[in-house]
Every structure is written in C-alpha cells, then in structure tokens.
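Colleague: Turn this into a model:
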Amino acid sequence: MSLVRNSITIGGLTLVSRVLGLLRDMLMARYVGAGLASDAFLIAWRLPNLFRALFAEGAFAAVFVPLFNKKMTEAEREKAQTGLTAARTFASQVLSVLFPFLVLFTGLMMLAAGPVVWAMTGGFPDGGPEKFALARHLTIITFPY
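Modeller: Next up is the predicted model:
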C-alpha cells in the first residue's frame, strides 16, 4: 500500500509542477510577449537548467543513489557502524569533491557567458547586439541557479 501511496504522491506533485510550469509560460507570454527580452531570458534560463539536469538529476543522481544505498547495506552487514553513519560519511566525501567543482564550474561559466551564449544562439543574428548583450547579462545572473 505504501508503494501506491508514494507513487500517487510523486505523480501528483509532478502534475502540480507541470501545471505551474504551464501557468508560468502563459503569464510570460501574456506579460512579456515574444521579443527581445523573452528570447534573451529563455536562453539565459536554458543554460542553468541544462547543467542542473546533468549534475543534479541526470548522471550524478543515477550513480549516487545506488552507491549511497550500497554503503548503507554494506555497513549494516559488516556491523562496523550503522548504515546511516556510513552513508552520511560517503555523502560528505562526495559533497566535498562536488561542491568545489560546481563552484569553479559556475564561476567559469559566468566568466565565459558571452562565448557560451554566442555558441547557443549564433549571436542572435536576427536580434542585433542588444539582444545578445541582454542574454549574456541574464546568463550571468541566472547561472548560479
């Protein structure tokens, strides 16, 4: 019964997230419209979302969760320490490597915002230098997300 309840909870929260995303897009289209600002914002928002998906929801999560679980079960089997203590130690070791990497990566991406935005957009040939400059500035603001 717990599996069904948990599945309904996750499914329901995913549905709420999708509905709120649709509402956000509708409000943006209504109040910002299609143009220089919305194009620049969407490019600037796409970059942090791409890397968040890679680092937090993609390969990292696919590797970390099974290893975390393995550490818990191995420690409990060996009775050396509690499974939760071993798993927390493992998590802190991973975080001590991942956090400095992400800080450095974020800093580099903020410094290289111009070339990265240009690579994604081709310099906005249809929008001119103002659109590119705005996208670059918004990328610097949104990337730490």
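
Colleague: can we go C-alpha only for contacts and neighbour counts from here?
Modeller: Noted.

Colleague: Could you tell me the end-to-end distance of stretch 110-130?
Modeller: Start-to-end span of stretch 110-130 (C-alpha to C-alpha, to the nearest Å) is 19 Å.

Colleague: quick one more, to check against the first:
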Amino acid sequence: MDVLNEISKLQDEFISLESDKERDAFKLKMRDVLSRKNKKELEEFHEAIQVKANETIHVSEALINEVNFKKALEDIVPAITWSYIAEHYFGKSRSWFSQRMNGYHVNNKEAEFSKEEKNILADALMDLSDRIRNSAHLLKEHCL
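Modeller: This is a model prediction of the structure:
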C-alpha cells in the first residue's frame, strides 16, 4: 500500500472515532504502526502527512470562503432579484447565476464564482444600493 493511501485510510478511521476510548486505542495503533517503520519509511510517512495536511488546509480554506461568501449575502438573498443581477451585470442567465450561488455541479465540477465574478457581484450590489438609496431620497423629497 502506498503511503498516501495508508494515511488516507488512517485519517478516515480517525474521523470516524466517536469516543475518547476509541481515540486512545487509535493512538496506540498509531504508535504500533510507526514503530514498525524503518527510517526511510518514517520520512516518507512524514512527507505524506504534510501533503495530506496541506490538502486538508486547502479544503478547509475553501469551505471557510464559501461560508463567508454565503454569510455575507444571507441578509439580502430573499430581497434581491438575482435574475436581474445575472442578466444586467454578468450578461448571463438566472440558472448560470443560481448554479454558482448554490454550488451546483456542472460538468462534474462544483460551480462557483471566480474572484473576478465575486468582484462584479460586489460592484453590482454597491450599484444597486446606491440606486436604492437615491430612490429613497427622491421619495422623501416628494413626500414632504
């Protein structure tokens, strides 16, 4: 079994643990696994753990970014006509926009906004907020 595969199986096993007793048993298992490795195998194991840790960090950062993106919009999602934004600011369809907003799979890949598209969306929301504010000021002027 290659080292990355071994690490993945151990990681999956660790994630499935539910009690302190199971985690203690896993620690003993890990000591046993490591004690049976020679110096070269330990170095390979160490390098593989670093690779897996970096992968996990990358996945975690992507999840955090997605949560932050959705959190930033949660207050306005029900109040905005997203089809208008899709058409007028992106020149795209409502379904294209919805795929990215909801992370739907398109062509076997999770659809997401690129950094540039997120900037366009932010600019669109700023433009709309300015337009809404201007409309509110005009209403107040005409209602007085």
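
Colleague: now what about the TM-score between them?
Modeller: Aligned and superposed, the two chains score 0.37 in TM-score terms (TM-score structural alignment, normalised by the length of structure 2); 81 aligned residues with a C-alpha RMSD of 4.2 Å.

Colleague: Run through the neighbouring helices and strands of the lengthiest helix in structure 2.
Modeller: For structure 2, the longest helix by residue count, based on DSSP state H, is helix 39-73. On a contact count with 3 or more C-alpha pairs under 8 Å, 6 or more residues apart in numbering; DSSP states H and E, helix 39-73 of structure 2 meets helix 3-16.

Colleague: Identify the residues contacting the helix it packs on?
Modeller: 23, 26, 44-45, 48-49, 52 (C-alpha atoms under 8 Å, 6 or more residues apart in numbering).

Colleague: follow-up on the earlier one: the helix or strand just after the longest helix of structure 2: which residues count as buried?
Modeller: Using DSSP states H and E, the helix or strand that follows helix 39-73 of structure 2 towards the C-terminus is helix 82-85. For helix 82-85 of structure 2, burial by neighbour count (16 or more other C-alpha atoms under 10 Å) applies to 82-83, 85.

Colleague: ok, now how distant is the residue nearest the centre of structure 2 from residue 4 of structure 2?
Modeller: Closest residue to the average C-alpha location of structure 2: residue 63 at 2.5 Å, with C-alpha atoms, centre = their mean. According to C-alpha to C-alpha, residue 63 of structure 2 and residue 4 of structure 2 sit 23 Å apart.

Colleague: cool, and residue 39 of structure 2?
Modeller: Counting by C-alpha to C-alpha - residue 39 of structure 2 and residue 4 of structure 2 are separated by 17 Å.

Colleague: The two: which has the busier surroundings?
Modeller: residue 4 (16 against 10; other C-alpha atoms under 10 Å).
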